[in-house]
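Q: Got a predicted structure plus its sequence, pasted below:
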Amino acid sequence: MLETVNHIILVLSGKGGVGKSTVSTQLALTLVEKGYKVGLLDVDLCGPSIPYLLQLEGNDVHQSDSGWVPVYTDEKQNLAVMSIGFLLNNRNNAVVWRGPKKTSMVKQFLTDVCWGKLDYLIIDTPPGTSDEHITVMENLKNIKCDGAIIVTTPQQVSIEDVRKEITFCKKTGIPILGLVENMSGFVCPSCTECTNIFSKGGGEALAQLSNITLLGSLPIDPRVGGLLGKACVKEIPDSPSAKVFNEIANAITVV
């Protein structure tokens, strides 16, 4: 199913709550705005937020002779989405599964979804370095994976956990395309001034220490948080976030 996908990008982090799903969603939307056909696979089985972020909740996944048909965001089918969120009867239902069942579901997502011809497949992963990540890598070992984008926040506790994710990538042979520092300051919705309410520069320091590329620093911007299903590069093109997502997209499309 993945042989018709030209490029596969993983979005990883060792820490939860750093905004991987938002980064994955806005990156996918940015690539669509640049004219690419994109797939977005959500393998965060216990916390599937991609359907909500793209305003696709309530859609059903259909079975065809070739496999599962993903949910499309528009009639042109430029963005295809697959998530366990589409398989739950209620968004409040908890996925209470042991490792083997989670592994089986991730494998099915990677082998049984009819993506068709895609320029890019973005895979949004859960935090950590456990079952889901290992399953993804085992199923991609015979398919060319361009690499991973690591997401962190500036705080020291996040940096320590994300450092483990970088080690995981190096041990499993995943090329690291670069690191994104998310929540790097807060953009006031009234005056657009950026204030460092947490801290700043932790991601940049980690990138230098690990000898990887810093792809950009994304501030907390309420305007971006309200753009459910819409690309910030189109809706607020002059925002700091739009600039960074354009830079990230440009960086990975050179790969």
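A: Now that the structure is in, tell me what you want to look at. None of the values given here were measured: they were computed from a predicted structure. Numbers count the residues shown, from 1 in each chain.

Q: going forward, measure contacts between C-alpha atoms and count neighbours the same way
A: Will do.

Q: Strands of the stretch 151-255 of the chain, residue ranges please.
A: Residue ranges of the strands in the stretch 151-255 of the chain, as given by DSSP state E, counting those that start in this stretch, are 176-181, 186-187, 194-195, 214-217.

Q: now those strands in a markdown table, with mean neighbour count and distance to residue 36?
A: Formatted as a markdown table, the strands of the stretch 151-255 of the chain follow (neighbours: other C-alpha atoms under 10 Å; distance: least, C-alpha to C-alpha, whole Å):
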| stretch | mean neighbour count | distance to residue 36 |
| --- | --- | --- |
| strand 176-181 | 24 | 19 |
| strand 186-187 | 20 | 30 |
| strand 194-195 | 16 | 32 |
| strand 214-217 | 23 | 20 |
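
Q: Next one for the comparison:
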Amino acid sequence: MVEAGVPPGGAVPENANEHCPGPESESAGRADGCAGCPNQEICASQVAGPDPDLPLVAERLRNVRHRLLILSGKGGVGKSTFTSQLAFALASDEDTEVGVVDIDICGPSLPLIMGCADEEMHRSSNGWSPVYVRDNLSLVSIGFMLPSDEAAVIWRGPKKNGMIKQFLKDVDWAGSADGGRIDYLLVDTPPGTSDEHLSIVQLLKGTITGAVIVTTPQEVALQDVRKEIDFCRKAGVPILGVVENMSGFVCPSCHGESRIFYPTSGGARALCDELGLPLLGSIPLDPRIGRACDAGSSFLDTCADSPAAQAYADIIVQLRRLVEGQE
């Protein structure tokens, strides 16, 4: 359930009065229809009208073709791993420009996973320059700004939201091989449905191509994924499909597979059938995935023989078909 009074993208909360003027209205919290509304005080305290920085974000991202959110309801399901491998796979086509924005402000793992943890983001008169992993693959993350790998980010919501806004409106993608064109902008999010999610949906209002939701097979993960799906539907974010990660264990020697996280309620397939969503695929566990992430390399390049690599490849083919079919 989205927090009352803080609707994503300016949507009217479910518990608002019948004649709610909307949280972006100049009369929000002050109109006659606001009297007695449980959100009145919160709406009245917010800055009236749309965010003045939205045009700046739109201008900065005007050459981005596809914007994908990578979401998960629960932490530890391999969402950042999936984001990195998706980015590497898309960038394997030298004609495809890929940008990645890491908005997991308190747990930025992508610099390590993508092999560029020792790099820094530099600022110029045109804004921040992303860190280039390859000529056609770049990354923005607060991980590049921390004084050490052990430094904690201890921020409240408004400061985190301000950093996300800076990532979108102040990053200069024009240094890319194609002069600023980005074919795929992947946004790696933290678990849950909180400040960061509300911010990214509002800042990319109406321009998100779709979301990919990552889960593991057990019910404790699927329970949180249902909340993530509910968030997307209330926020108006199209869901491209669900990826079931860690669906089994693949022995690197014999390629035999066994279940580690048992799907007691049917796993992601049953969830997708229940909620009418596409299951993009299931990725088995392979110890070499973890080693590739620690080394900052592409698992699909180094372990192309793995059933997990084939699962990744099949999912990416489906995603490209879905995304490019929307053009």
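A: In hand now; what should we look at? None of the values given here were measured: they were computed from a predicted structure.

Q: sorry, back to before: and of the strands of the stretch 151-255 of the first structure, who's closest to residue 141 of the first structure?
A: Of all these, strand 176-181 sits nearest to residue 141 of the first structure, with 15.5 Å by C-alpha to C-alpha.

Q: Can you spell out the matching residue range in the second structure for that closest one?
A: Matched against the second structure by TM-score structural alignment, strand 176-181 of the first structure falls on residues 239-244.

Q: related to what we said a few turns ago, would you mind putting the strands of the stretch 151-255 of the first structure into JSON lines with distance to residue 46 of the first structure alongside?
A: Listed next are those as JSON lines, based on distance: least, C-alpha to C-alpha, whole Å:
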{"stretch": "strand 176-181", "distance to residue 46 of the first structure": "23"}
{"stretch": "strand 186-187", "distance to residue 46 of the first structure": "28"}
{"stretch": "strand 194-195", "distance to residue 46 of the first structure": "33"}
{"stretch": "strand 214-217", "distance to residue 46 of the first structure": "27"}
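
Q: and residue 90 of the first structure, that one's in a strand?
A: No - going by DSSP: H, G, I helix; E, B strand; the rest coil, the assignment for residue 90 of the first structure is coil, not a strand.

Q: tell me which element the aligned partner of residue 27 of the first structure in the second structure falls in.
A: Taking TM-score structural alignment, residue 27 of the first structure has residue 86 as its aligned residue in the second structure. Using DSSP states H and E, residue 86 of the second structure maps to helix 79-91.

Q: any idea of the angle that helix forms with strand 239-250?
A: Relative orientation of helix 79-91 of the second structure and strand 239-250, computed by axes from the mean of the first three to the mean of the last three C-alpha atoms, to 10 degrees: 100 degrees.

Q: Whichever helix or strand comes after helix 79-91 of the second structure vs the first structure, mean deviation?
A: Using DSSP H and E, the next helix or strand after helix 79-91 of the second structure towards the C-terminus is strand 98-102. Averaged over the aligned pairs, strand 98-102 of the second structure sits 0.7 Å from the first structure after superposition, using mean C-alpha distance after the TM-score superposition for the first structure.

Q: so strand 98-102 of the second structure matches what in the first structure?
A: The aligned range for strand 98-102 of the second structure is 38-42, by TM-score structural alignment.

Q: What residues of the matching stretch count as buried?
A: Going by neighbour count (16 or more other C-alpha atoms under 10 Å), the buried part of stretch 38-42 of the first structure is 38, 39, 40, 41, 42.

Q: for stretch 156-170 of the first structure, same thing?
A: 158, 159, 161, 162, 163, 164, 165, 166, 168, 169.

Q: what residue of the second structure takes the place of the third one?
A: The criterion is TM-score structural alignment: under it, residue 161 of the first structure has residue 224 as its aligned partner in the second structure.

Q: hang on, isn't that match packed against residue 73?
A: Yes - using C-alpha atoms under 8 Å, residue 224 of the second structure makes contact with residue 73 at a distance of 4.5 Å.

Q: can you list residues touching both of those two?
A: Common neighbours of residue 224 of the second structure and residue 73, using C-alpha atoms under 8 Å, 6 or more residues apart in numbering, are residue 192.

Q: so who does residue 297 of the second structure touch?
A: Contacts of residue 297 of the second structure (C-alpha under 8 Å, 6+ apart): 113, 114, 115.

Q: So which of the residues you listed wins on neighbours?
A: residue 114 (25 neighbours; other C-alpha atoms under 10 Å).

Q: Trace that residue over to the first structure, please.
A: Match for residue 114 of the second structure (TM-score structural alignment): residue 54.

Q: Which of the three states applies to the counterpart of residue 148 of the first structure in the second structure?
A: Aligned by TM-score structural alignment, residue 148 of the first structure pairs with residue 211 of the second structure. Secondary structure, three-state DSSP: residue 211 of the second structure is strand.

Q: burial measure for the residue lying closest to residue 292 of the second structure once chain neighbours are set aside, as a count.
A: Computed as C-alpha to C-alpha, 6 or more residues apart in numbering, the closest residue to residue 292 of the second structure that is not its neighbour in sequence is residue 299, at 5.5 Å. Residue 299 of the second structure: 25 surrounding residues under other C-alpha under 10 Å.

Q: Tell me which residue of the first structure lines up with residue 299 of the second structure.
A: So residue 299 of the second structure corresponds to residue 232, using TM-score structural alignment.

Q: roughly how far apart are the aligned partner of residue 210 of the first structure in the second structure and residue 68 of the second structure?
A: Residue 210 of the first structure maps onto residue 275 in the second structure, with residues paired by TM-score structural alignment. Distance, residue 275 of the second structure to residue 68 of the second structure, using C-alpha to C-alpha, to the nearest Å: 21 Å.

Q: Which one's more surrounded, the two?
A: Ranked by neighbour count (other C-alpha under 10 Å), residue 275 of the second structure and residue 68 place residue 68 first, with 22 against 10.

Q: which ones are touching the more buried one?
A: Neighbouring residues of residue 68 of the second structure by C-alpha under 8 Å, 6+ apart: 184, 185, 186, 187, 208, 209, 210, 211, 212.

Q: In this structure residue 80 of the second structure contacts residue 107, no?
A: No - Residue 80 of the second structure is beyond contact range of residue 107, at 10.3 Å (criterion: C-alpha under 8 Å).

Q: who's more crowded, these two?
A: Using other C-alpha under 10 Å, the more surrounded residue of residue 80 of the second structure and residue 107 is residue 80, with 27 against 14.
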